[in-house]
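J.: this is a predicted model, with the sequence first.
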Amino acid sequence: MSSHGDPIPMTSRACGPLRGTAEVPGDKSISHRSLILGAMCIGETTIKGLLEGQDVLDTAKAMQAFGADVTDHGDGNWSVRGVGVGGFAEPQNVIDCGNSGTGVRLIMGAMATQPITATFTGDASLNGRPMARVTDPLAEFGCQAVGREGGRLPMTLVGARAPVPVRYTVPVPSAQVKSAVLLAGLNAPGQTVVIEQEATRDHTERMLAGFGARIDTRETDEGYEITLTGQPELQPQHIDVPRDPSSAAFPVCAALITPGSDVLVPGIGLNPTRAGLFTTLREMGADLTYENERTEGGEPVADLRARFSPDMHGIEVPPARAASMIDEYPVLSVVAAYASGQTVMRGVKELRVKESDRIDAMAQGLRANGIEVEEGPDWWIVTGLGHGNVPGGAVCASQLDHRIAMSFLILGMAANAPVRVDDGGPIATSFPIFEPLMARLGADVSRDTA
C-alpha cells in the first residue's frame, strides 16, 4: 500500500528518444533545512523554489506545530516567520513526518535542547526505520527518548531543560545524524563539535553560516571537525532553492539508456558532497556535460545535458564517494544493467536502513528482470548486459520507497519488455511531477487500471 493511500500500480515501456528540458523540483535537503532554520529565526525568511513534495510539506506542518508561521504564497514561494533559537512551543498533537527520515531526524535535533515534549510518528516505512542513531547523540545533550523496541517510531522526545554542549564522532557517515546534532547544538551553551571521518553533504553547515551562526570546519587527524558556537541569534534570509540533484538523476539516467535521447536538466545543484553520481556516470563513459556553471545562494549550480550513451562500461565506484551519492545508488544500478561488465558498489551499508533495504529491493527487482546481482552487507555488484539486452518483463515491489519505484520505471524505458511497479504512490513524497515531466520528454509511463 502507498504511504498516502491505495496502491498505484504503474508500468513503464520502451519508448522513442527522450528530448527536451526537464525542470526538476527544488532540492529536498535544502527545502527541509530552509523551513527548520527559518523557524529558528526572529523575523521572516522567504523561500523561492521550495520542493512541494509530501516530505517537505510534512516538515512545514511540523514547524507550524512548533509555533512558526509558515505560509504558502504559490508557485514554490513560501515564507516562515520564526520563533527564534530556543523558542519552539510544545506541539498540541503528534508530529506526523510521513515518509521522511530526513524530516523527522532534523526536527528531533532542532527540538532536543528545548524544554518541551513532542511525539513523532510516520508511515509504515518510516516507523520501521531506526532512530537510535539520532537519539543516542541527542541524549548526550540531556534529551530523553522513549519509543518502540529497537528505537523505532512512534517515539516521544523530552527536550533537555539544561542542555550541555557535546563533542560527538559520527560512527557511520550520515548527514542526517550530523545535522541533527548541529541543530541541537544551536540551543546549547558553548561549543558543540561534530567529527565525521568521511565528509557528508554539507547543506546544514552552509545554511547555518548563511543564517549568521558561527560555524567552522577543519580537517584534523580524526577527520572533519565541525565546531558550532551555540545560542546565536539567527538572521532571517531569502533562499533560492537550487533544483534537486537526486531528482535530476532520473531524467539524466533515462536519457543515457534510451536510444536517440538528448535531455537538458537546468539549474541543478552541484555541491561536491552531492554530485557523486554524475562523476560516476562520466567515469562509466556517459555523454553527460555541465553547461552554464555558476553559483547561486552559495551553492554551485549548472545545467546538465545528458545524451544516449550506448557504450557505457562498468566500474568500481570508490567507497569514499558513497556519502555524496547514497540516494542515487538505486538508479545507478539501473544504468549499470545497460552498461557492459560489472559495476561494483562498496561501503554502502547505509542503503540497508533507508526507506527500504534498498540493496535488497533493487537486487530482487533487477534479478526478476534478467540482471545478475551479487550482494553483501555493505556491497553489491551488478553485471551489465549492454544496450539492447535487458529483458525486463517483471513486476517489482517498490516497498513504499519513492526511489525504488522511480528506478524501476526508468529501467523499463529501454528494456525489451515492460517493467511494472506494484505501487508508484510514494513517488509523490519527493518528486510529485515525475509522471508529467517524463511524459513531456517522451517516456511511456502509465498508471495501471483495474
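T.: Looks like it arrived, so ask away. Here the structure is a predicted model, which means the values were calculated and not measured.
J.: please make it C-alpha for all contacts and neighbour counts, starting now.
T.: Will do.
J.: can you name every helix or strand that the helix or strand hosting Leu57 contacts?
T.: Using DSSP states H and E, Leu57 maps to helix 54-65. With contacts taken as 3 or more C-alpha pairs under 8 Å, 6 or more residues apart in numbering; DSSP states H and E, helix 54-65 sits against helix 28-39, strand 69-74, strand 95-96, helix 101-111.
J.: closest one to Asp55 among those?
T.: Closest to Asp55 of those is helix 101-111 (C-alpha to C-alpha; 7.1 Å).
J.: can you lay out the helices and strands packed on helix 54-65 as CSV showing distance to Ala339?
T.: Conversion of these to CSV gives the following (distance: least, C-alpha to C-alpha, whole Å):
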stretch, distance to Ala339
helix 28-39, 29
strand 69-74, 42
strand 95-96, 41
helix 101-111, 32
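J.: comparison target, given below:
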Amino acid sequence: MTSTAPRPLALSAAGPLRGTVRVPGDKSISHRALMFAGLAVGESRITGLLEGEDVLATAAAMRAMGAQVERGEDGVWRVHGVGVGGLLQPRTALDMGNSGTSTRLLMGLIASHPITVTFTGDASLSSRPMGRVIDPLTEMGAEFTASPGGRLPLTMRGICPAVPIAYRLPVASAQVKSAVLLAGLNTPGITRVIEPVPTRDHSERMLRGFGAELTVEETAEGRVISITGEAELTPQQIEVPGDPSSAAFWIVAASIVPGSELTIANVGLNPTRAGLVQVLRMMGADITEAQPRIVGGEPVADLIVRHAPLSGIEVPPELAPSMIDEYPILFVAAALAQGRTVARGAEELRVKESDRIAVMAAALEAAGAHVEEVADGLIIDGSGGDPLPGGGTIASRLDHRIAMSMSVAGLACSRPLTIDDVSPVATSYPNFYETLDAVRR
C-alpha cells in the first residue's frame, strides 16, 4: 500500500445538518464475506461491500492465496473460492496497510494451512501487538517469527493438520475469537472458544450461512462457540448492511448540532454492535428506528436522528464490547453533554490503530473540553450544549476514527478546529467528507 501525503482540514460550527445519508457497507461483515467466499467452492456474489482500503487489503490477500476476487462494473463483487484447505502459498508478503482485522483474521485462516506467509503493514499497524492472536494459534500448531513485541513485520507457518483446542478468551475480542474459529475450519475435530463477555457475532452468523457446522451454547462460563473442522463451505449471495460504526459519526453529529435532522439509511443493528445507540438514548438522544428488517441474517433499520440536549451518564462497562470502535465519537458526544460522563471498561482502546484513550484525551483538550484520562477510558465534564472553544490542532495519529470523531467535534466548535491529517479516513469511509459537505447546509 502506498502512503499518501498528509491532508489537513479545519472545521467549525455552521448550520444544521439535514438530509439522508447512506453509509458504506459494514467493514466487519465485508472482511468476512470476502474471506468465507474465498474458502467456498463455487461463485459467491457480494453487494454493498465496503470499498475502503482495509477491505481492499483483504481482497488482495485472498487473491494472492488463490481465490478469484473481482468487482464487476455493476458494483457486485464475485468471488470464486478455493475450498477450505485450498489456500495457496502467496508469492510475496501480504501488505495489510492499516487493517488489523484483515491481519488477525487471515492469521487464523492460514494457521491450519501448510503455507508460510509474511505480513507487513503501515506504521500504525506495525505498532499494534498481535500476541493475542499468536498465543492461541501457536497452541494449534502454527509457528511465528514476529518483530519485537509480537508486531509486524511477521512471518507465520501454518500446519495441517492443526490441533483443535478449547480457548478461553482472556479479554473480550471478536478478532481473536474469529481467528481461532477460522483456524478451526480446516482442523479435524471440534475447536471451541469460550467467551466470558459476548462480542460481535458476525463470524458465527456468516459461517453458519456458508454451511459450517457451528453451535453456540450459553453456560456458566460464558458463551461456548464450537466449530466442526474440515468444513465444506457453499457459495452465497451476500448483501452487506450499512456499517454502524460509520453511522455513529452521523448519529452524534445530528445529536450535537442544533436544528439537525438526519436519516441514516440501511444501518446494521446487530445487538452485539448497537451499544452506542443504547448509550446515546440513555443520554437523551432522539433516535428513531424506521422500517426495521432482516438483511442477510442481520437486523437493519433506517435511523432518524434529531438534535436533542444530552446529559452525562456513567456508561455501563458491560456495553463496551458492543461499541468499542464507537468510544471516540461517544467521547465527543460527552464533551457536549450537560454534566459528567464516565466512560470506562474500554482498555482495548489502548491497542487500536492508536492509543485511542490517550489520543482522544489530547484531542478533546485541544478543542477546549474538560477531560480526565483513566486507565480504561475517559471522564468528561461536558459543555452543556455550548460550543467548544476550538482553535487547536488535532493529531490524528494515522487513525481514521480519531480523524472522523474530531471532524464531528469541529462542527460544534466556535473557532476552527484543525485535524492534521484526514487521509486515513479512506481506510473505512472514502466519501465521508463529500457526504459531510452534502448535509451541512
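T.: Great, that's in hand. As the structure is a prediction and not an experimental result, all values here were calculated from the model.
J.: of the helices and strands packed on helix 54-65 of structure 1, which is nearest Glu435 of structure 1?
T.: Of all the helices and strands packed on helix 54-65 of structure 1, helix 28-39 comes closest under C-alpha to C-alpha, at 17.9 Å.
J.: so what's Glu314 of structure 2 up against?
T.: Thr341, Val342, Ala343 (C-alpha atoms under 8 Å, 6 or more residues apart in numbering).
J.: ok, the residues you listed vs Met140 of structure 2, which is closest?
T.: Among the contacts of Glu314 of structure 2, Ala343 lies closest to Met140 of structure 2 (C-alpha to C-alpha), at 36.4 Å.
J.: helix, strand, or coil at the closest residue to Ile239 of structure 1 other than its chain neighbours?
T.: Distances taken as C-alpha to C-alpha, 6 or more residues apart in numbering put Ile47 closest to Ile239 of structure 1, at 4.7 Å, once the chain neighbours are dropped. When classified by DSSP: H, G, I helix; E, B strand; the rest coil, Ile47 of structure 1 comes out as strand.
J.: residues contacting Ile47 of structure 1?
T.: Residues in contact with Ile47 of structure 1, defined by C-alpha under 8 Å, 6+ apart, are Ser34, Gly76, Asn77, Trp78, Ser79, His238, Ile239, Asp240, Val241.
J.: hmm, the third one is touching Leu51, no?
T.: No. Under the contact definition of C-alpha atoms under 8 Å, Asn77 of structure 1 does not touch Leu51, with a separation of 9.7 Å.
J.: returning to that earlier point: where does the helix holding Leu57 of structure 1 end up in structure 2?
T.: Using TM-score structural alignment, helix 54-65 of structure 1 lines up with residues 53-64 of structure 2.
J.: which residues does that stretch contact?
T.: So stretch 53-64 of structure 2 is in contact with 27, 30-31, 34-35, 38, 68-69, 88, 90-91, 94-99, 102, 426-428, going by C-alpha under 8 Å, 6+ apart.
J.: and for stretch 88-102 of structure 1?
T.: Contacts of stretch 88-102 of structure 1 (C-alpha under 8 Å, 6+ apart): 3, 29, 32, 40, 54-55, 58-59, 62, 65-68, 103-104, 111, 114, 116-123, 125-126, 129, 176, 354-355, 429.
J.: for the aligned residue in structure 2 for His313 of structure 1, give its distance to Ala265 of structure 2.
T.: Using TM-score structural alignment as the criterion, His313 of structure 1 maps onto Ser311 of structure 2. Distance, Ser311 of structure 2 to Ala265 of structure 2, using C-alpha to C-alpha, to the nearest Å: 26 Å.
J.: spatially nearest residue to Trp77 of structure 2, not counting backbone neighbours?
T.: Arg71 (4.3 Å).
J.: hang on, the earlier thing: quick one: which of the helices and strands packed on helix 54-65 of structure 1 is nearest Trp380 of structure 1?
T.: Among the helices and strands packed on helix 54-65 of structure 1, helix 101-111 sits nearest to Trp380 of structure 1 (C-alpha to C-alpha), with 23.3 Å.
J.: the helix or strand following that closest one vs structure 2 - mean distance after superposition?
T.: Using DSSP H and E, the helix or strand that follows helix 101-111 of structure 1 towards the C-terminus is strand 117-121. With mean C-alpha distance after the TM-score superposition for structure 1, strand 117-121 of structure 1 departs from structure 2 by a mean of 0.3 Å once superposed.
J.: toward the C-terminus, what is the element adjacent to strand 117-121 of structure 1?
T.: Once strand 117-121 of structure 1 ends, the next helix or strand along the chain (criterion: DSSP H and E) is helix 132-141.
J.: now tell me what touches that next one from outside.
T.: Helix 132-141 of structure 1 has contacts (C-alpha under 8 Å, 6+ apart) with 105, 109, 112-113, 143-145, 150-152, 160, 163-166, 168, 177, 180-181, 184, 188.
J.: for the helix or strand following it, packing partners?
T.: Downstream of helix 132-141 of structure 1, the first helix or strand assigned by DSSP H and E is strand 144-148. Packed against strand 144-148 of structure 1, as judged by 3+ C-alpha pairs under 8 Å, 6+ apart, are the following elements: helix 132-141, strand 152-158.
J.: mind redoing it with 10 Å?
T.: Applying 3 or more C-alpha pairs under 10 Å, 6 or more residues apart in numbering; DSSP states H and E, we find strand 144-148 of structure 1 packed against strand 117-121, helix 132-141, strand 152-158.
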